[in-house]
Structures are given as structure tokens and as C-alpha cells.
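>>> Output the structure for:
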Amino acid sequence: MTKSSRLPALSRTVALALLAPLAAGCGLMDTDAAAGADGPSFTVAAAGDILVHPELTDQAKKDAGAADGKAMDFGRIMAGVKPVISKADLAICHMEPVLGKPEGPFQSYPDFLVPPQIADTVKRIGYDTCSTASNHSLDHGPGGVKNTLDTLDKAGLQHTGSARSKAEAEKPLIMDIKGVKVAHLSFAGGFNGREVPEDKPWLANQTSFKKIAAAEDAARKAGADVVILSIHWGREHQPAPNALQLSLARKIAERTGINLVIGHHAHVVQPMEKVDGTWIAYGLGNQLARHEVPSGLSEEGVIGWFEFTERGGDWDVEARYVPTFIDIPADPEDPEAADDAAADDGGVRDHRLVDVAAALRDGKGLSPQQRSRYRLAFERTEGTLLNRNGGSDGLKALQEPPG
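You can find the predicted model right below:
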């Protein structure tokens, strides 16, 4: 089975066929110029795990500035990635936790129940769909699944990976992206020891190659030209993919027509590589999280940027990456110590998600400590992404930081 379009290629105008090559510096983010004579073209941005730990809830309350301390604004925390996410034709998030009620109560690890206000922010910064199959999908049972999906619906976000009914689970998520039918699948390896209820086997998708292949087949029969798989796998806090990831990735690449695999769960960045013509992003790290014991690696993440172009009935995919970093302020419980720590740490006083290369290129207001930390994040993320030889297949940064 090839990674090919199951429908005839869209007709193109003569003018489109005669488009000049991309101007220097435009890069893959110039999606209109990137569409070539071969066939339809579109871009995908996919990022790492979204978790909301208590410190991020506190930050959202602080940013909202409400006198009652109840309003929340996650927008300022995530604003740093909006220019990239909003530019993509299709932006895919991974919503790891269960979404609760606006007024709470909220819970953190091990049974996440987080503010639903995060969904509105995710939509506003440009995401279109979220994978919802994770090890935390069943933290609060069927009711938690329902509330999460109801909340995503209300925010205007598509979703896949968990379901409120058998009928919902059996209907593939297929989106029209610039005239191309793109399906999004989502699977998780397990649910922290919880079993999917026998009377609700459709509640969350549990990984097996057979089920993944069947889901792709169903999507193709429903008209999908392109199929993208989000998969929750691997070992937490391990930058190297494990044997299960490597073997399953090869099986998916060789024995299905899935066009792109994007991985989650490790909370640290893992490599990208092309396997039998298919890009595998083993782990995109954290998009947004604040673990109890930050490791440095857990603050680093990556946005995968993928350019799809139909050529001769097959889909060619070019891969790029955008390293991100989550600024974490000092512990606020001791104000004097926090002030000293903030000074030593370059003035970081708020949780903020940063596009590392963009922050370094802009440079405004960055302390020497921040410049050093961002450069380390970029270089370490780049080194991890390329350590399975993805560079030989064209993997590189979407935009480089200044030299």
C-alpha cells in the first residue's frame, strides 16, 4: 500500500503551474508559494503534550487579573507559539488531561482534572484538532471523557481518540484541508492500569497494530486522501525511543498507508526519522506543562512542521521543526527568595511558552541568562531530533536562530 491519494488529484491552474520557486527566506511557512505544479499542497503543525499543572492554573489566574481570583487567561502563557501554529493549514494538539468544570475542583497528577478554559486558548492560538487518547483519558471514567469532548466541541476544536458513543467512535475524523480530505487518528498504549469498560469498548482507543490498521482502512473508505496518526507511546522522560516504538513505527510504515506518525507521552523530545518513506516523530516533548520537579528537558518541546505535496498520485512530505521552551519562574512562596532567584535567572517571573528561534532572533528584553538557556534548548532539541539520521532525509529547522 502506498501513501497515495485515494481520490483524483485536484485540478490546478496554469498560473499555479508556472509559480516561481520560493523566494529566499520564505521557507515552508509561505504556504501559498509552496503549492507547486505537481498537485495540492498543505502544511501541518503538530506539537507536544498539553498538561495543566497547578502552577499553570495559578499563572492563568494571575494573568487574568480578576479580583475574585477565579477568572483565568491561558492566552499570555501560550502566545509565543501562535505565529507558527496559526500559520499552518492544519494544526494538531495533544490534549492529555481530562477537562473539568470551569469552577473546579481541579486535580493534578496522578488523576488530572484541569481547567476547561485551556481549550478556548488552544483554539484561539490556531489549533484545529486535538488527539485525546492518552494514559490519562480514563482518569475520571466515562464522565470525564464526555466532559472533555463536550468542552472541545464548545471551543470549536475537532477531536479523536476517545468517544462518547459507539457511533462517534466508529466515525472517522476527516477534515477538508485546502480541498484535501485529511483523517486524524489517535491511540494510546494504556491508561495507567485502568481497563476500558467492557460495556464501553469504544471509550478510548488502545494501541494495537491491528486496530490502527483497521482505523486507517475505515478512514480511507470514508474518503480520506491523507491519514495522520497521533500515538501515545514510549517511556516517560527518555529521549531515546524504545524497542516497542521502533518496531511498531516500522510496522506502520511498511504495512499501512498512514502518511505521518506523531508521538507523545515521554514529556521530552525524541528523534524524528523517515522509515520506509514515512516520517515518524517519536516524541514532541511538552507543548505546555509544569512538572513538580522540572528537569530542563521537560521544559523543552518541539513543533513539527510538515509540508504535504501530492506528486504523481503519492504524497511527498517534507519535515521541519520549531524548538520551544517553557520559561518557569522561581517558587513564589518565598517572595524575597523568588526575587533573588528571578534576578539570577534573567528576570523570569512568569510561565511563558517560547518559540526559541523567534525569541533569539527578536532579542528584545532577553537577559544573557535567557539567551544562553534558549540557545541550549535549541541545540539540545536539534541534536535529539537529528540523532536517527533524519537530516539525511531533509529534516531541518523551519527557521534558524541568529548565529
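>>> C-alpha from now on. contacts and neighbour counts both.
OK.
>>> Now name the helix or strand holding I262.
Using DSSP states H and E, I262 maps to strand 260-264.
>>> Identify the residues contacting that strand?
For strand 260-264, the surrounding residues in contact (C-alpha atoms under 8 Å, 6 or more residues apart in numbering) are 46, 48-49, 94, 227-234, 249, 278-285.
>>> do stretch 389-403 as well
Contact with stretch 389-403 is made by 27-29, 272-274, 305, 318-322, 356-358, 360-361, 382, 386, as judged by C-alpha under 8 Å, 6+ apart.
>>> Among the residues you listed, which lie within strands?
M272, E273, K274, W305, E318, A319, R320, Y321, V322 (DSSP state E).
>>> Ranking by neighbours, what's the top pick from the residues you listed?
When neighbours are counted by other C-alpha atoms under 10 Å, M272 leads these with 29 neighbours.
>>> Just give me how far stretch 191-206 sits from the chain centre.
Here the centre of stretch 191-206 is set off from its chain's centre by 23 Å, with C-alpha atoms, centre = their mean, to the nearest Å.
>>> residues of it that come out buried?
F191, V196, W202, L203, A204, N205, Q206 (16 or more other C-alpha atoms under 10 Å).
>>> One more, please, to line up against the first structure:
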Amino acid sequence: MIATGDSFIARRIPENDQRAKSIKDWISGADVRFTNLEITTHQKEGYPSPFSGGTWAMAEPSVLDDLKYYGFNLYNWATNHTMDYLQGGLLATERELDARGLIHAGAGRTLAAAAEPRYVDTVQGRVALIGATSTFYEASLAGDPTPHIKGRPGINPLRYEEVYYVTKSEMATLKQISSNTHIDANEMLNRLEGFSVEGGQDELLFSGKLFKIADRSHRVRRPLKKDIERLTASIQAARRQADYVIVSIHSHEMEGMDKNTPADFLRDAARVCIDAGAHTIFGHGPHVVRGIELYQGRPIFYSLGNFIFQNDSVSYLPSDFYQKYGLRTDANVADGYDVRSDFGKKGLGVNPYVWESIIAKLAWDGDDLESIELQPIKLGFEQARYQRGWPELSDNVEVLQRIKELSRSFGTEIVVEGKKAMVVCK
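Model (predicted):
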């Protein structure tokens, strides 16, 4: 299996590009070749959402031909960008994926379609892919039909419950602020009128967040039970229909402001998926690499970073984008990118960790994981924003060392040898 992170592809591969050929050749030996599709592909066919995943992600459908050129045969497309152009953009992207015979999971015309396993048959065995995302706006949720109402296109969600624990004195302060500012007046009225459930004596819904009293201040997030049940049901079905089961989870959530550290609920969800029968978890989302965990002998990649990242090359953006940055709606994308980055002084473009990543190669012998090789890639950090973003095989051991350190907290040992790294699997 080959696993890559986010493919936010907005441009076509240059003709005779040796970087692409080298990666294509390196990938081609694998039976399963996975990437995460983080862009919609259509001819402006959907209405722009009032909210986006950061950039309203849209590209010409022909970029899918370039991903196919690399050799990818499995795609997750449940991300925070799936619904950037609402249902019209989703349906058009699905049409373009299907027209090319690309196997994709995580989004669809109904919740059942978004959650179901999708299969690729190889000479070495049949492999299932199940996709989900924890990062999305509520309007992105797929919905199932009833006997009278049709379903809703959208993503397969992995939601989480969130509780903030505070001390008694901190709770008293929150209650005073709530009383003085009427920040929770609607919620209080709903409780009085029976439209919302009354909370316990030691808890408070403050500005839409649930607070409870504890000895110390902290936050706890847990996967939403019904989403975990849907995920595990898909895994258990796939386990009976395939030799291997891959779960792909797109998650930007983190601990504090540390992008390198996965959220507590994501760690819980990933382990539950392994317990249910998944062979591996391919994570992505924060645009940087995260650590690798071997749980029950099976790998959890909390983030594979970027494979292609061209969020400053999207050709067309809606008025919402320009208004967000105080520009007139007749501005152009170059104006928007200039202002968003403060003329190249801030944002993802100035973070070198965004522009170096890895490709993971997993070898299996039946259910047993034999090896994991990590191949570094670079995406052109020092290039102009309209040039960077293409992956290139690299000898950058710094990204390997960083993954090694990030994996220590999970008890995972990684050996860096020369220009590659190997995860100690046994």
C-alpha cells in the first residue's frame, strides 16, 4: 500500500515534468495507491457556500487526470472543502470521479452512500476504503431519505462531544458573565419553555459550550456515539467483503494550538476503528505531518501531511472570499492572495513544515504488517506561490526526524537510515 496526504491540486502537471515521473515510478509498484482529494472538480456548477474550508476549493475536472497519472486508485474526499460549492459542487465532482472510474469514499448523495465502503480489487487481494471527516460545517452533513423525503448529498461525519471543565470559582465567574451580558438568553428561554433540556446543577451552557465543575480546568472531547457506530458498522461489513480495510479520516482538530498533536477524540476514534477490524488509518487535514501509532500491531497515521498543495493557485473565488478580506468583489485572485498572506508575511505559505512531507509504503503478509517505509518529499517552499505545491522526491531527513520525535509519545520506534526511514513493526 502507498499512502499520501492531502492532494489540494489546482493546476495541471507541466509537460515532461520529471518530478511527477519520478514519483509515479516510485508509486507504481504498489497494489493500493491512496490519496486524499481536497478540492472540488467542476465547471463552476455549484453555488458557493457562505462558508468554506479556508479557500473555496475548485479546479478544472482535468486535474483528476493528473492524479490518475500518478497512479492513485483509492480516494477519500470527505474533507472541510467537499461542500465549498454545496450540493451542486459535490454532485459534479462525483460525476467527474465516476467518469474516470476512480474509486472514492467519504461523500455521496445520501449518508448511506457517503458512509459505505468502496472496494478496489488487486491481484494480491481486495481492499476496502471508508472515508470520514471531523472538520466541516453542519450544513455539509449527508442525510438519509425517508419514505417521503429524499436524502441529502454531503459528507460522512465524525463528530465529537466537547465538555469544558472549570473550577467552582471559574464557574461562578462564567455564570456572572452570562447573567450580565445575556449571552445565553435564548438558551435560558428555551429551557423555561421546554424546547431545551435542563442541565445539571454543576453545569452551564455558556455561549454554546458545555461547562462542568471539576478540580482543574481542562477540556475533554469524545467521538459522537452514533458516528462511531456508523463507522464501525461499515468496517465490520467491509471486513467480511475484503481482505484489507482502510479508514481515512480528515481532521484539522488538535490539542491547543499545536497542529502536530492530534485531538483526543481522533485518537479514541482511530483505536475504536482498529478494534472493529480496520487494518490501518490514513489521517490528513492539518497540512503538516503528525506522529504514527502502532495500535494492536496496526498503524495509525494521524497525518500524512500534504502530497500536492496549491491553495494559492485556485483560479476563481466567490465574493465571500473578497469581502472576508475587505476587498471589492471586482478584485482578482492575486489581490486576494496578497491580502490574505499580508503580502507573503503570514499564513501557510511561510510555514516550512507545510511544504515537506512523506509518502508511506506499507507491506503486508496476510493480516500481519511486515514493514512501513517513509519516503520524504518536498513541495517547493522557496518557490513563488503559483509554482510551489508539486511533490518531488527528497533526501530531507529533517521531516523524518520530526515524525520520529512525534511518534515517540505513541511508543512507536522509527529508524532513520540514509534518506529513508523505517517504522519498527515487530
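>>> What I need now is the buried residues of stretch 191-206 of the first structure written out in TSV, including distance to D176 of the first structure for each item.
Below are these laid out as TSV (distance: C-alpha to C-alpha, whole Å):
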residue	distance to D176 of the first structure
F191	31
V196	31
W202	25
L203	25
A204	24
N205	23
Q206	26
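>>> Need those in CSV (columns: secondary structure).
Putting those into CSV (DSSP: H, G, I helix; E, B strand; the rest coil) gives the following:
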residue, secondary structure
F191, coil
V196, coil
W202, coil
L203, coil
A204, strand
N205, coil
Q206, strand
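>>> Of the contacts of strand 260-264 of the first structure, just the buried ones, PyMOL syntax please.
Listed next is the PyMOL selection for buried residues among the contacts of strand 260-264 of the first structure, using 16+ other C-alpha under 10 Å:
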select buried, resi 46+48+49+94+227+228+229+230+231+232+233+234+249+278+279+280+281+282+283+284+285
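>>> mind listing which of the contacts of strand 260-264 of the first structure are in strands?
Those of the contacts of strand 260-264 of the first structure lying in strands (DSSP E): 46, 48-49, 94, 227-232, 278-281.
>>> Name the nearest of the residues you listed relative to A219 of the first structure.
Distance to A219 of the first structure across those (C-alpha to C-alpha) is lowest for V227, with 7.5 Å.
>>> if I pick the closest one, what's in contact with it?
The contact partners of V227 of the first structure, by C-alpha under 8 Å, 6+ apart, come to V182, A183, H184, L185, E216, A219, R220, G257, I258, N259, L260.
>>> What is the most widely separated pair among the ones in strands among the contacts of stretch 389-403 of the first structure?
Farthest apart among these by C-alpha to C-alpha are K274 and V322. That separation is 17.8 Å.
>>> What separation do you get for the residue lying farthest from the centre of the first structure and A330 of the first structure?
No residue in the first structure sits farther from the centre than E336, which is 36.8 Å out by C-alpha atoms, centre = their mean. Relative to A330 of the first structure, E336 of the first structure is positioned 10 Å away (C-alpha to C-alpha, to the nearest Å).
>>> before we move on, the earlier item: ok, so of the contacts of V227 of the first structure, who is nearest K171 of the first structure?
Nearest member of these to K171 of the first structure, counting by C-alpha to C-alpha, is A219, at 8.4 Å.
>>> Next, that closest one: secondary structure please.
helix.
>>> Looking for the alignment partner of it in the second structure.
Aligned by TM-score structural alignment, A219 of the first structure pairs with A238 of the second structure.
>>> can you tell me which residues contact that match?
Counting by C-alpha under 8 Å, 6+ apart, A238 of the second structure makes contact with P117, A128, V245.
>>> quick one: it and D65 of the second structure, what's the gap?
For A238 of the second structure relative to D65 of the second structure (C-alpha to C-alpha), the value is 28 Å.
>>> same check, this time on N80 of the second structure
Using C-alpha to C-alpha, N80 of the second structure is found at 23 Å from D65 of the second structure.
>>> any chance you could map the helices in the stretch 151-300 of the second structure?
168-181, 185-192, 225-239, 264-276 (DSSP state H, counting those that start in this stretch).
>>> which bit of the first structure covers the first one?
So the one you mean is helix 168-181 of the second structure. The aligned range for helix 168-181 of the second structure is empty, by TM-score structural alignment.
>>> unless I'm mixing things up, I274 of the second structure is touching L294, no?
No. Between I274 of the second structure and L294 there is no contact under C-alpha atoms under 8 Å: 10.2 Å.
>>> which residues does the most centrally placed residue in the second structure contact?
Nearest to the geometric centre of the second structure sits H250, at 1.9 Å (C-alpha atoms, centre = their mean). Counting by C-alpha under 8 Å, 6+ apart, H250 of the second structure touches A78, T79, N80, A132, T133, S134, T135, G283, H284, G285.
>>> Nearest residue to whichever residue in the first structure pairs up with the first one in space, please, no chain neighbours.
In the first structure, the residue matched to A78 of the second structure (TM-score structural alignment) is A133. Beyond its immediate neighbours in the sequence, the residue positioned closest to A133 of the first structure (C-alpha to C-alpha, 6 or more residues apart in numbering) is G161, lying 4.5 Å away.
>>> In the second structure, what residue corresponds to the one you found?
Aligning on TM-score structural alignment places G161 of the first structure opposite G106 in the second structure.
>>> Hmm, I155 and its match touching each other?
Yes. Using C-alpha under 8 Å, G106 of the second structure is in contact with I155, at 6.0 Å.
>>> Mind listing the shared neighbours of those two?
A78, A114, A132, T133.
>>> Report whether H184 of the first structure is found in a strand, as I expect.
Yes. With three-state DSSP as the criterion, H184 of the first structure is part of a strand.
>>> What does it correspond to in the second structure?
H184 of the first structure maps onto L129 in the second structure, by TM-score structural alignment.
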